[in-house]
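# next one to model:
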Amino acid sequence: MIKIGKKIKFNILLDKNAKKISFKQKRNKIIFCFPRANTSGCNLEAQEFQTLMPVFDKQNYDIYGLCSDSPKKIKLMSEKCNILYDLLSDENQDFLKFLGVIGIKKMYGKEYEGIIRSTIVCNEENIITHVFDKVSPKGHAEKVAEAIGIKIK
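Now for the predicted structure:
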């Protein structure tokens, strides 16, 4: 997993419309990495970040969801969950590997390589300020908000 204090050099990623996104805007960024589009846990996490989007935006944070699914698949998820922020595709997993969120997972007794649900927060200079790994989707967006000093309740 990437460490706090490291500067992120962003790859060019594709959004849900296969448009290139390059992260040149001078804003703080929350990047939540999720295993697979249109699954119950991933949809829940995306919807919770969507609910808190106005709060994050007011504090100068952009939200990005990132997975290795195709732009077509993330577009379906975005539409189904009414997501207004960018969901991004890293089909070759280069950026996901750079972030250190690809690892060995277990399901039904079998091991496989996949995306470990994680969130990276970085400042306007793209320096990592917070790292959350092996997170649970339920309530995670609120935990991120609290960790960066945003009061929800």
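# going by C-alpha atoms from here, please, whenever you check contacts or count neighbours.
Fine.
# mind listing the strands for the chain?
When secondary structure is read from DSSP state E, the chain shows strands at 13-14, 20-21, 28-33, 61-67, 86-89, 102-107, 110-115, 118-122, 128-133.
# how about those in CSV, adding distance to residue 143 and mean neighbour count?
Conversion of the strands of the chain to CSV gives the following (distance: least, Cα to Cα, whole Å; neighbours: other Cα atoms under 10 Å):
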stretch, distance to residue 143, mean neighbour count
strand 13-14, 26, 20
strand 20-21, 27, 14
strand 28-33, 12, 24
strand 61-67, 14, 23
strand 86-89, 20, 26
strand 102-107, 22, 12
strand 110-115, 20, 13
strand 118-122, 11, 23
strand 128-133, 10, 18
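# once you drop chain neighbours, what's closest to the residue nearest the centre of the chain?
By Cα atoms, centre = their mean, the mean C-alpha position of the chain lies nearest to residue 32, the distance being 1.8 Å. Beyond its immediate neighbours in the sequence, the residue positioned closest to residue 32 (Cα to Cα, 6 or more residues apart in numbering) is residue 119, lying 4.1 Å away.
# following up with a second sequence; could you model it the same way so I can compare the two?
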Amino acid sequence: MSEQNRLSIGDKAPEFSLLDADGNTVSLSDYRGRSVVVYFYPAASTPGCTKEACDFRDSLAVLNDAGFDVLGISPDKPAKLAAFRDAEGLTFPLLADEDKSVMTAWGAFGEKQNYGKTVQGVIRSTFVVDADGKIAKALYNVKATGHVERLRKDLGV
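Reported below is the predicted structural model:
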């Protein structure tokens, strides 16, 4: 994916409405007035994605207290997200972007390197959207392990 398709600080965050693990519609606009961490991950219940989700779970109270909500988005179906949430005790919304349209709009789907090969797929990415719906942080190609801790340091929480 070319750099021009990526979001930058100050850009308006692309709006979305997606189904959560229970089949309820969640929209980015539901969070207007609060800051929200939106992170994109390749697949529920895989080792790296589980590590990242559990790190967000374990940091959720601190992030919430500092005014940040968390949304996780993957191409999984709601039923798989529900199983993942229940197995790992996740307490923030997991959203299903089955057609990858939201990921594409956010620059989180496209060409990436996987074991030395160029493939099409989910680019593990994290964004902080401010209370006005603008991108405050845009982090692409993040590593699952240690990412949440670094994000907390960057946010001062």
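# now do stretch 101-116 of structure 1: distance to the chain's middle.
Average the C-alpha atoms of stretch 101-116 of structure 1, do the same for its chain, and the two points are 18 Å apart (Cα atoms, centre = their mean, to the nearest Å).
# next: stretch 145-155 of structure 2.
For stretch 145-155 of structure 2, the gap between its own C-alpha mean and the chain's C-alpha mean amounts to 14 Å (Cα atoms, centre = their mean).
# what's next to stretch 25-44 of structure 1, contact-wise?
Contacts of stretch 25-44 of structure 1 with the rest of the structure, by Cα atoms under 8 Å, 6 or more residues apart in numbering, involve 60-69, 73-74, 76-77, 81, 96, 101, 114-126, 137-138.
# kindly recompute the last result at 6 Å.
60-67, 74, 77, 115, 117-124, 137 (Cα atoms under 6 Å, 6 or more residues apart in numbering).
# could you do stretch 111-120 of structure 1 as well?
Applying Cα under 6 Å, 6+ apart, the contact partners of stretch 111-120 of structure 1 are 30-35, 101-105, 130-135.
# quick one: the counterpart of residue 5 of structure 1 in structure 2 and residue 40 of structure 2, what's the gap?
Counting by TM-score structural alignment, residue 5 of structure 1 corresponds to residue 10 in structure 2. Residue 10 of structure 2 sits 19 Å away from residue 40 of structure 2, going by Cα to Cα, to the nearest Å.
# ok, residue 62 of structure 2 next?
Here the criterion is Cα to Cα. By it, residue 62 of structure 2 lies 20 Å from residue 40 of structure 2.
# over to residue 77 of structure 2?
Counting by Cα to Cα, the separation of residue 77 of structure 2 from residue 40 of structure 2 is 14 Å.
# do the same with residue 129 of structure 2
Applying Cα to Cα to residue 129 of structure 2 and residue 40 of structure 2 gives a distance of 13 Å.
# residue 27 of structure 2 too?
Applying Cα to Cα, the value for residue 27 of structure 2 to residue 40 of structure 2 is 15 Å.
# now swap in residue 124 of structure 2 and tell me
In this structure, residue 124 of structure 2 and residue 40 of structure 2 are 6 Å apart, going by Cα to Cα.
# what's stretch 92-111 of structure 2 aligned against in structure 1?
Under TM-score structural alignment, the match for stretch 92-111 of structure 2 is residues 85-104.
# ok, residue 77 of structure 2 to residue 20 of structure 2 distance?
9 Å.
# between those two, which one's more packed in?
Taking neighbours as other Cα atoms under 10 Å, residue 77 of structure 2 and residue 20 compare with residue 20 leading, 24 against 17.
# residue in structure 1 matching the more buried one?
Under the pairing rule here (TM-score structural alignment), the equivalent of residue 20 of structure 2 within structure 1 is residue 15.
# surely that match touches residue 90?
No: the pair residue 15 of structure 1 and residue 90 fails to qualify as a contact (Cα atoms under 6 Å) at a distance of 9.3 Å.
# count the residues that sit near the nearest residue to residue 99 of structure 1 once chain neighbours are set aside.
For residue 99 of structure 1, the nearest residue in space outside its immediate sequence neighbours is residue 2; the separation is 5.2 Å by Cα to Cα, 6+ apart. Neighbours of residue 2 of structure 1 under the rule other Cα under 10 Å: 16.
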